[in-house]
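Undergrad: The amino acid sequence is not available; the structure is as follows:
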């Protein structure tokens, strides 16, 4: 089922992309453009989200460390 969905979405994306870029292609080429574009786009999006996740993880680690230092200074350091 995911292959069929990829072909349908790829056909729609390829059609839209070829019209926006004003390129005249056959139906199989349009579908291939859309499917390959979907694969490349999803890989780039996953990479961007992974990098963003790492950045948020680092920011969370820094905030957590700051909170622990604040607790230590406030309650445990006479």
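TA: Structure received. The model shown is predicted, which means the values in this text are computed figures rather than measured ones. Residues are numbered from 1 along each chain as shown.
Undergrad: from here on, contacts and neighbour counts on C-alpha atoms
TA: Will do.
Undergrad: which residues of the chain fall in helices?
TA: When secondary structure is read from DSSP state H, the chain shows helices at 2-20, 27-71.
Undergrad: Take those helices and lay them out in a markdown table including mean neighbour count.
TA: As requested, the helices of the chain are exported to a markdown table (neighbours: other C-alpha atoms under 10 Å):
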| stretch | mean neighbour count |
| --- | --- |
| helix 2-20 | 16 |
| helix 27-71 | 14 |
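Undergrad: try this one next to it:
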């Protein structure tokens, strides 16, 4: 996934994930959560991406960001 697409999809996924998980963060943190979540989700859902395209990438990014938020809330705070 090109870096620009990763940042755009990650930012959108991070925004949605922080709202779904009820976490208030600033913009850079939200984008970082989304980008790292996209990386996590991309690795986990690689086969699904091949089958269904960018929509699966967005779903993977969203799920990865939500996982990252849960890990943050559980183990860091």
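TA: Okay, I see it. If you're wondering where the values come from, they're calculated on a predicted model, not measured in any experiment.
Undergrad: Quick TM-score on the pair, please.
TA: The TM-score (TM-score structural alignment, normalised by the length of the second structure) is 0.57; 49 aligned residues with a C-alpha RMSD of 2.2 Å.
Undergrad: From residue 37 of the first structure, how far off is the most centrally placed residue in the first structure?
TA: For the first structure, the residue whose C-alpha lies nearest the mean C-alpha position (C-alpha atoms, centre = their mean) is residue 45; its distance is 2.3 Å. Remark: distance between residue 45 of the first structure and residue 37 of the first structure (C-alpha to C-alpha, to the nearest Å) = 12 Å.
Undergrad: what does residue 30 of the first structure give?
TA: In this structure, residue 30 of the first structure and residue 37 of the first structure are 10 Å apart, going by C-alpha to C-alpha.
Undergrad: tell me, what's touching those two both at once?
TA: Shared contacts of residue 30 of the first structure and residue 37, defined by C-alpha atoms under 8 Å, 6 or more residues apart in numbering, are found at residue 14.
Undergrad: Going by the alignment, residue 18 of the second structure corresponds to which residue in the first structure?
TA: Under the alignment defined by TM-score structural alignment, residue 18 of the second structure corresponds to residue 18 in the first structure.
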